[in-house]
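# sequence first, predicted model second:
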Amino acid sequence: IEVKVGDSIEIVRFFHCYKRGVDRVFVDHPMFLEKVWGKTGSKIYGPKAGQDYLDNELRFSLLCQAALEAPRVLNLNCSKYFSGPYGEDVLFIANDWHTALIPCYLKSMYQSRGIYLNAKVAFCIHNIAYQGRFTFSDFPLLNLPDEFRGSFDFIDGHEKPVKGRKINWMKAGILESDRVVTVSPYYAQELVSAVDKGVELDNVLRKTTITGIVNGMDTQEWNPATDKYTDVKYDITTVMDAKPLLKEALQAAVGLPVDRKIPLIGFIGRLEEQKGSDILVAAIHKFIGLDVQIVVLGTGKKKFEQEIEQLEVLYPNKAKGVA
């Protein structure tokens, strides 16, 4: 398909597979591919944590337009007897700021022409700390009518990317979507409780209705009785027998002394303040002198990664970090 990105017309391709009852569609364009040499997982949004690629607005504008076209042009509605496009009666789930243009393009490019009239957008906030704030002069790059400027308009006290007036993608996603949801009822309450909790969007969220939905779990993939990644399988009747064996396997795998009696603490999460990583690092120094071991699994801000590495040096038989 062809989409307009900034001042140019770009050709977009799709890859599609059908797995476990779900159509999975991937957007193919050089703007994505040439950015991610090396360790892909940490280079999708920028060359390093906390830094955007200079063309991120164009990249995610392309992604949003491609997402809106896919249900109309791809043969996704797969079954034994029929294969064709989903059509226009679609609910779009937009996740975080990168997809915040979906409700805007839906209204300006489609519904204004009588297309997708029944389509709706639910905007899901996973992490409000990342909002897609860019210089206000970039608004024309999005190819949106002037009536949307107010939804993007944002002023804060930070100097990045520029000081003063900006556009804020997440703000627009919140205001232009039909519903706003987030990852838990508690997080929904937290986001509207204070300026710092909502990262300056608390007042915008209070103007809407935000619904917290607890994260779901694939009970087949995470079934300990059939988990292909564990050497010892268990269920509710055998968990206490399996636990010490799996503990010993973990200790051996990360290079800690194998001892089923010593308390073993585990942390899994992104290494950033929002996840309490600063508190974790400070706390480890307080209790590591006890008869205890700790394993930290995660990546994130460089300073926390370096502090975890330093813990390994200081306490080689007690602390291990796994990226």
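Nice, thanks for sending it over. As the structure is a prediction and not an experimental result, all values here were calculated from the model.

# CA atoms for contacts and neighbours, from now on please.
Fine.

# could you point out which element follows the helix or strand Lys303 falls within?
Under the criterion of DSSP states H and E, Lys303 resides in helix 302-314. Per DSSP H and E, the first helix or strand lying C-terminal to helix 302-314 is strand 319-322.

# returning to what we had before: other SSEs contacting the helix holding Lys303?
Counting contacts by 3 or more Cα pairs under 8 Å, 6 or more residues apart in numbering; DSSP states H and E, helix 302-314 packs against helix 277-287, strand 319-322.

# and the comparison structure, right after this:
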Amino acid sequence: MMNILFVAAEAAPFAKVGGLGDVVGALPWALKTAHPEWDIRLVLPLHPTVDVGRWGAQPLTAFTIAHRNGPITAEIYHTEHRGLEVYFVTGGPVLAVPGVYSPDPRADAVKYAFFSLATLALARYLNWQPDILHAHDWHTALAVHALVARRPYDAFFAATRTVLTVHNLPYMGAASPWLLEAFGLPPAPLESGLPPWAQTMPLPLGLAAADAITTVSPTYAREMLTPAFGRGLEDFLKTRRERLWGILNGLDTDLWNPSTDPALDVRYTASTLALRERNAEALRQEVGLPQPEGRMPLVGLVSRLTEQKGVDVVAEALRLLADSPWQAVLLGTGEPQWEDALRQLEVGFPDRVRAVLRYDDGLARRIYASADVLMVPSRYEPCGLAQMIAMRYGAVPVATETGGLADTVRDVDLSRRSTGFLLPEATPKALAFALRRAFARWADRRRWQALQRRGMAEDFSWDKPAQAYARLYARLLAPAPDP
């Protein structure tokens, strides 16, 4: 029996902006499936975008959180979803932000500090002592910092162990000495080892306090210890190396299943791969690409349009391949300069490129189910889900050898169990070269289908990650060995 408290900014299906919502929307339920005797609970902010009526959430209680300018009331709603207790926290700082996140760093800082402290107060109200507090990213790192700071003189949390999962290290929260003072939180202890600039930032404070730090792939865990990826925390993280675990994210294989996906024109399995060609024909028609005469490789991109994701690399690489036959469907939204880059690419290749600049889950699924190749040329990628979904749907990933991409894609030149093509760095020349390699393999239908089937056979379910987290929890709670 174990009491596990998950606390995060987002979790599907209640609120989801990115990959964090996918993970927190899957891991607690995967653990509950594997360990039905465990008491696993989830706490989320009641963002104004969350419809409490849809989820049957009812008012539970209200209490106050201490603040320099006077106590702030936290209202708690409760529901049960798929066998888990789910709590929502609202109050002035939550209501002040219209969505999950605010463009104003100060508003976000206040919202998530209030939410983090309300989570601890909720556990106390319930008289439910968590064995494990599992927080995610900077938004809830102050829950870890506050709990550990109080642990020496607070019997309620004396036995609680803390896990902080880093989904994307560069997002640390704003430096906020005023915030700590306002909520009565201590700064980083002198012995923390944090660099001075990080001593009032939420994520570093949580990292310094956590009993265990996890991140979302083994390779990213190693990369965080290097200057290229550590964002100035690499030396500090090296002092926490024994507490750092890299656990690869999973994929909801029921949600992402080409044999049952209602968004597809034609559903298929690994044994009926030829049906994908009908999906490709329908996709070309949907986005207005001309149907080619004979076979032509279809390249896909499903991504946030940011520098991290290598959108500029995609645009330049496809220009370098102007002499090769291909068509591309590119889907995403993001920073204006990268949206413009894809618009200009479509202007330059009107019969070969369609840039769809919106969020469209159904179209994303149809791209996965139609594309021969899916590009994932990220400059860094803590884990990444696109390459896993692509393989699940029979699209072969062409991805940078970094983070979770390196842990999930095996290059055709390096493994007999290959599942895709890796590029050593996110540059236009490297991506263009990898795409040429992919096109050459695609020309051999038999070998290409073997590559697709190997990808579709990969086990990206949450079973293995859940087992790894369960082992970590057990290790944290094991009695200390006798001296």
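Sure thing, it's come through. Everything quoted here is computed from the prediction, not taken from an experiment.

# mean shift of the helix holding Lys303 of the first structure relative to the second structure?
Mean deviation of helix 302-314 of the first structure relative to the second structure after superposition (mean Cα distance after the TM-score superposition for the first structure): 2.0 Å.

# quick one: that helix aligns where in the second structure?
Taking TM-score structural alignment as the measure, the second structure aligns residues 336-348 with helix 302-314 of the first structure.

# tell me which residues in the matching stretch are buried?
For stretch 336-348 of the second structure, the neighbour count (16 or more other Cα atoms under 10 Å) marks Trp338, Glu339, Ala341, Leu342, Arg343, Leu345, Glu346 as buried.

# switch these over to a markdown table; also include distance to Leu374 of the second structure.
Written out in a markdown table, the entries for these read as follows (distance: Cα to Cα, whole Å):
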| residue | distance to Leu374 of the second structure |
| --- | --- |
| Trp338 | 18 |
| Glu339 | 18 |
| Ala341 | 18 |
| Leu342 | 16 |
| Arg343 | 19 |
| Leu345 | 17 |
| Glu346 | 18 |
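
# quick one, helices of the first structure?
Remark: helices assigned in the first structure by DSSP state H are 30-33, 56-73, 101-105, 149-152, 169-176, 185-191, 202-206, 239-254, 277-287, 302-314.

# how about those, which one is nearest Phe136 of the first structure?
The closest of the helices of the first structure to Phe136 of the first structure is helix 149-152. By Cα to Cα, the value is 8.6 Å.

# which secondary structure elements does the closest one contact?
strand 164-168, helix 169-176.

# out of the ones you listed, deepest packed?
helix 169-176 (a mean of 25; mean count of other Cα atoms under 10 Å).

# which residue lines up with Lys233 of the first structure in the second structure?
Checking TM-score structural alignment: Lys233 of the first structure goes with Arg267.

# name the nearest residue to its match, ignoring sequence neighbours.
Ser259 (4.9 Å; Cα to Cα, 6 or more residues apart in numbering).

# in contact with the closest residue to Leu142 of the first structure other than its chain neighbours, which residues?
The shortest distance from Leu142 of the first structure to any residue other than its chain neighbours is 6.3 Å, reached at Gly6 (Cα to Cα, 6+ apart). Gly6 of the first structure makes contact with Leu58, Pro140, Leu141, Leu142, Asn143, according to Cα atoms under 8 Å, 6 or more residues apart in numbering.

# please apply the same query to Leu144 of the first structure.
Cys104, Tyr105, Ser108.

# ok, back up a step: just the helices and strands packed on helix 302-314 of the first structure: most buried one?
Buried most deeply of those, by mean count of other Cα under 10 Å, is strand 319-322, with a mean of 20.

# buried stuff in the helix or strand hosting Thr61 of the second structure?
Element membership for Thr61 of the second structure (DSSP H and E) is strand 58-65. Neighbour-count burial for strand 58-65 of the second structure, with 16+ other Cα under 10 Å as criterion, is recorded at Ala62, Ile65.
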